[in-house]
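1. have a look; sequence and predicted model below, questions after that.
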Amino acid sequence: MTASVFIDGAVGTTGLEIADRLSGRDEFTLITLPEDRRKDDAARAEALNAADFVILCLPDDAAKAAVAMIDNPRTRVIDASSAHRVADGWTYGFPEVVGRETVAAAMRVSNPGCYPTGFIALVAPLVKAGLLPASWPYTVTAVSGYSGGGKALIARFEDDTDIAFRDYGLSLGHKHVPEMTKLAGLVHAPVFAPAVIPAHRGMVVEVPLPLAAIPGAAAPAALLACLKQAYAGSEVVTVHEGTPDELLLRRSTAPSDRLDLHVFGAKDGSQARLVAVLDNLGKGASGAAVQNLNLMASLPETAGLAL
C-alpha cells in the first residue's frame, strides 16, 4: 500500500534532498503544493492533514505552527527543525541510539541535529556502558560544510570566496547543546565549538578525551570495542579500526547517508580522540529523515539511502 508524504518546506536544502531520496520509490506518493499556494496556510493545513506522513523542513517557530495545524490523530510527523528535539511527547529520531522499534512506533519524531548526531553517536554508548563518566565536562569541536546554514549562509560562502573558516557559536548556549546533553546522558552541558568551512557538504565532529585525568575512564581499546558492539550490524554506522595519517573532507564528495566513527588513542592510553565523519545533509539531515520514515512505514531501514 502506498503512503502519502507531504514535505512542508520542500524547496529548502533539506526538503529538496529528502524529495530526491524519495523520487522513483513506489512506496510513497508525494503531496505537493503549487508555487503560488506553498505559503498559503489553508493549503498547507489541507496537505498536512491529508498526508500519512509529514516531514517538516522549516524554521523552529514555523515547525511548531505546522504541528498545531494537524487536527487528526492519524498523521505522523518527522520534524527536521530543532523545535522538538527535547520536547515531551516526541521521539528522538536516532534509531541506532534510541532503538529502531521506538522510532517505528512513534507518531512524532524529531530529527537529530547534524552536529549532535556525531557527538551523541560517539559519547552516548560509552556513557551508558560506564566507560566514560556522565559527570565529566566534555568538549566537542566540529567543522561543517556551509550548506547546513540555510540559503543565506550558502549564498554568503558562494558569493564571498575569500572566506576560509567561520568560527561561530561564540556566545555559547548553542541550540544543539540541550539534545547533546540529554541524549548522551550527561550531567553538564558540553562546551560546543562549531565552525564552517568553504565546502558545500561534509562534517567532522570530534570529542577530545584526556583519559588520564577523567575518573573511571576506560582505555582507548575498550572505548573502540564498546562502539563496535553498539553499532554491530548497522548498515549506516561504521566503526573503523586503525589510525590513518589524516582524515579529509573534500569539496567534491558525493552525497552520503553514512556515519563513520573513529577512536584514536595515545600509545600510553593517556589520551584519546573520538571522531565522527558524516554528511551534514545526509545522516545529519535528509538521510536521517528518510531512514526514520522507512522505519515508521515498516519498510527496509536503508531504502533510498546513499551508503
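-> Now that the structure is in, tell me what you want to look at. Numbers count the residues shown, from 1 in each chain.
2. make it CA atoms for all contacts and neighbour counts henceforth
-> Fine.
3. how close does the residue in the chain sticking out farthest from the centre get to Pro208?
-> Here the chain reaches farthest from its C-alpha mean at Asp268, the gap being 33.4 Å by C-alpha atoms, centre = their mean. Going from Asp268 to Pro208 by C-alpha to C-alpha, to the nearest Å gives 16 Å.
4. before we move on, what about Leu259?
-> Applying C-alpha to C-alpha, the value for Leu259 to Pro208 is 19 Å.
5. which of the two has more neighbours?
-> Between Leu259 and Pro208, counted using other C-alpha atoms under 10 Å, Leu259 has the larger neighbour count: 21 against 15.
6. show me what contacts the more buried one?
-> By C-alpha atoms under 8 Å, 6 or more residues apart in numbering, the contact list for Leu259 reads Gly118, Val236, Val237, Thr238, Ala276, Val277, Leu278, Asp279, Lys283.
7. kindly recompute the last result at 7 Å.
-> Applying C-alpha atoms under 7 Å, 6 or more residues apart in numbering to Leu259 gives the contacts Val236, Val237, Thr238, Ala276, Val277, Leu278, Lys283.
8. next one: Ala303
-> Ala303 makes contact with Asn294, according to C-alpha under 7 Å, 6+ apart.
9. can you tell me which helix or strand it belongs to?
-> Ala303 belongs to no helix or strand when assigned by DSSP states H and E.
10. ditto for the one 3 residues further on
-> Secondary structure assignment for Ala306, by DSSP H and E: no helix or strand.
11. neighbours around it, how many?
-> Taking other C-alpha under 10 Å as the criterion, the count of residues near Ala306 is 15.
12. ok, it - contacts?
-> Neighbour list for Ala306: Pro255, Ser256, Asp257 [criterion: C-alpha under 7 Å, 6+ apart].
13. the same query, at a cut-off of 6 Å, please.
-> Contact analysis of Ala306 by C-alpha atoms under 6 Å, 6 or more residues apart in numbering lists Ser256, Asp257.
14. helix, strand or coil: sort out Gly150 for me.
-> helix (DSSP: H, G, I helix; E, B strand; the rest coil).
15. can you tell me the closest non-neighbouring residue to it?
-> Of all residues not flanking Gly150 in the chain, Thr13 sits nearest, at 7.0 Å (C-alpha to C-alpha, 6 or more residues apart in numbering).
16. take a look at this one as well, against the first:
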Amino acid sequence: MTSVFIDGAAGTTGLEIRDRLGGRSDIAIVLLDDARRKDADARREALNDADFVILCLPDDAAREAVALIDNSRTRVIDASSAHRVAPGWVYGFAEIAPGNQAAIANAARVTNPGCYPTGFLALVAPLVRAGLIPADLPLSVNATSGYSGGGKAMIAEFESGGASAFRPYALQLGHKHVPEMATHAGLAHAPIFAPAVSNTYRGMVVEVPLHLHALPGSPSLRDLEDALRAAYDGSPLVSVAAGDVGAVDIAENAGTDRLTLRVCGNAAAGQARLIATLDNLGKGAGGAAVQNLNIMAGLDPHAGLIL
C-alpha cells in the first residue's frame, strides 16, 4: 500500500484530493490532527515518513516543506505554483507532450500545472510543436474560472450573495501563471493573460484567439483541429470536440477530470477561437494531482478520476 501525506489537506484542493483518495484500498492517507499539524516535529516526521507528499500550500510554505524532506525516498507532488518553472521538477501534465507521462513516472519531484495554464497549454503547446503557431507569435488568453479556485475567502464572498456575476482581475498583467504558460508552450514572449472569476462554483473556460493569416502558411480551422486531434489521440481525459457550436458552457466539464478542446471561428474572416473547458478543481487541480500520484506510484493512471 502506498502512503500519502497531504500537507495542506484542510484547503480546497487538499480536501478534493483527500476525498478522491479516501476510499481507495491501494492508498493509505497519513493524517495529522489540528494540534499535530501545527507541531513542526510532527509535520517534519510526516513529510519524511510518507512514500508520497502532496503539497497544497501557499508558495513559500511549499518551498519550506520541500526543504524539510531530508531523505531521497519521499517523492513530492506540489500543487502550488512554487516549482512550475523550477529546475529539477517535472511538469505534471501527462498529456502535454510525447514522453511526459514517462518523465512523471520516473520523477522524484513533480509540479502540478495551474488550472488556467492547463487549458492554455493543451491548446497551444501542440500547435507550437507542430509549427502551426510560431514560438515568437504574440498571443493573448482570456479565461474565466468558477469561484472555488479563489480559496475559502472567495468562496465565502460569493456564497454570501454579495459578489458580482463576473469579475476580471490581474489587470496589471503580472499573474503568477504567466511564466509557466510561456515556458511550457515554448513561447518567446509571455502571452497577455486576462483572467476573470464567474459566479459559478466550479468549471473553467480558457480561450486563445488567432488570426489565421498571421500563422505560417495560413492554416485552416481544420488544420488546427486535426493537429490537436493527433496530439491527444487515444487520451481518455483530453478530447477535441467539433467547433461548429453556438456557445460553450463554463460548467461543461465541472465535476469531472475531462478537458475538452475546440477550434471555433470564421474561415472566411480567417479568424479562430481556440477554446478549452475543464474543472478548475478537477483536471485543473485535485484531479491532476491524483493522476500524477497514480503515474508515479505505478498504478492505473486514471484510478480515482472522474471520466
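-> Done, it's in. These numbers were taken from a predicted model, which means no experiment stands behind them.
17. quick one: residues contacting the residue farthest from the centre of the first structure.
-> Taking C-alpha under 6 Å, 6+ apart, we find Asp268 of the first structure in contact with no residue.
18. which stretch of helix or strand covers it?
-> Applying DSSP H and E, one finds Asp268 of the first structure in no helix or strand.
19. any idea how far it lies from Leu126 of the first structure?
-> Distance, Asp268 of the first structure to Leu126 of the first structure, by C-alpha to C-alpha: 20 Å.
20. next: Gly24 of the first structure.
-> On the measure of C-alpha to C-alpha, Gly24 of the first structure and Leu126 of the first structure end up 39 Å apart.
21. which of those two has more neighbours?
-> Counted by other C-alpha under 10 Å, Gly24 of the first structure and Leu126 do not tie: Leu126 has more neighbours, with 24 against 11.
22. number of nearby residues for Glu17 of the first structure?
-> Other residues lying near Glu17 of the first structure total 20 when counted by other C-alpha under 10 Å.
23. what helix or strand is it located in?
-> Per DSSP H and E: helix 13-22 holds Glu17 of the first structure.
24. just Ala221 of the first structure next, same as before
-> helix 220-230.
25. tell me which strands and helices that helix is in contact with?
-> Helices and strands touching helix 220-230 of the first structure, by 3 or more C-alpha pairs under 6 Å, 6 or more residues apart in numbering; DSSP states H and E: there are none.
26. go again with 7 Å.
-> Counting contacts by 3 or more C-alpha pairs under 7 Å, 6 or more residues apart in numbering; DSSP states H and E, helix 220-230 of the first structure packs against helix 114-128, strand 259-265.
27. average offset of the following helix or strand past the first one relative to the second structure?
-> Elements were assigned by DSSP H and E; along the chain past helix 114-128 of the first structure, the next helix or strand is strand 139-145. For strand 139-145 of the first structure, the mean deviation from the second structure after alignment is 0.3 Å (mean C-alpha distance after the TM-score superposition for the first structure).
28. okay, the angle between strand 139-145 of the first structure and helix 114-128?
-> Strand 139-145 of the first structure and helix 114-128 meet at an angle of 150 degrees, taking axes from the mean of the first three to the mean of the last three C-alpha atoms, to 10 degrees as the criterion.
29. and strand 139-145 of the first structure, which stretch of the second structure?
-> Mapped onto the second structure using TM-score structural alignment, strand 139-145 of the first structure spans residues 140-146.
30. mind listing what's buried in that stretch?
-> The neighbour-count check on stretch 140-146 of the second structure (16 or more other C-alpha atoms under 10 Å) flags Val141, Asn142, Ala143, Thr144, Ser145, Gly146 as buried.
31. ok, now how distant is the fourth one from Asp33 of the second structure?
-> Translated: Thr144 of the second structure. According to C-alpha to C-alpha, Thr144 of the second structure and Asp33 of the second structure sit 35 Å apart.
32. now do the third one
-> Ala143 of the second structure sits at a distance of 37 Å from Asp33 of the second structure (criterion: C-alpha to C-alpha).
33. ditto for the last one
-> Counting by C-alpha to C-alpha, the gap from Gly146 of the second structure to Asp33 of the second structure is 30 Å.
34. cool, and the first one?
-> In this structure, Val141 of the second structure and Asp33 of the second structure are separated by 41 Å, where distance is defined by C-alpha to C-alpha.
35. contacting residues around Val76 of the second structure?
-> Contacts of Val76 of the second structure (C-alpha under 7 Å, 6+ apart): Phe52, Val53, Ile54, Ala108, Arg109, Val110.
36. farthest pair within those?
-> Maximum pairwise distance in those, criterion C-alpha to C-alpha, is 12.0 Å, between Ile54 and Ala108.
37. between these two, who's got more neighbours?
-> Neighbours per residue, other C-alpha under 10 Å: of Ile54 of the second structure and Ala108, the larger number sits with Ile54, 28 against 18.
38. what about the helix or strand harbouring the more buried one, how far off from the first structure?
-> Using DSSP H and E, the element containing Ile54 of the second structure is strand 52-55. For strand 52-55 of the second structure, the mean deviation from the first structure after alignment is 0.2 Å (mean C-alpha distance after the TM-score superposition for the first structure).
39. need the contact partners of that strand.
-> With contact meaning C-alpha under 7 Å, 6+ apart, strand 52-55 of the second structure is reached by 3-8, 47, 62, 74-80.
40. burial of Arg75 of the second structure, as a residue count?
-> Neighbour count of Arg75 of the second structure, defined by other C-alpha under 10 Å: 23.
41. can you tell me which residues contact it?
-> Arg75 of the second structure neighbours (C-alpha under 7 Å, 6+ apart): Asp51, Phe52, Val53, Ala108, Arg109.
42. again, but for Ala142 of the first structure
-> When contacts are counted by C-alpha under 7 Å, 6+ apart, Ala142 of the first structure touches Ala193, Pro194, Ala195, Val204, Val205, Glu206.
43. JSON lines for those, including secondary structure?
-> Shown next, in JSON lines, are those (three-state DSSP):
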{"residue": "Ala193", "secondary structure": "strand"}
{"residue": "Pro194", "secondary structure": "strand"}
{"residue": "Ala195", "secondary structure": "strand"}
{"residue": "Val204", "secondary structure": "strand"}
{"residue": "Val205", "secondary structure": "strand"}
{"residue": "Glu206", "secondary structure": "strand"}
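44. can I have the buried ones of these as a ChimeraX selection?
-> Selection of the buried residues among the contacts of Ala142 of the first structure in ChimeraX, burial being defined by 16+ other C-alpha under 10 Å:
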select :193,194,195,204,205,206
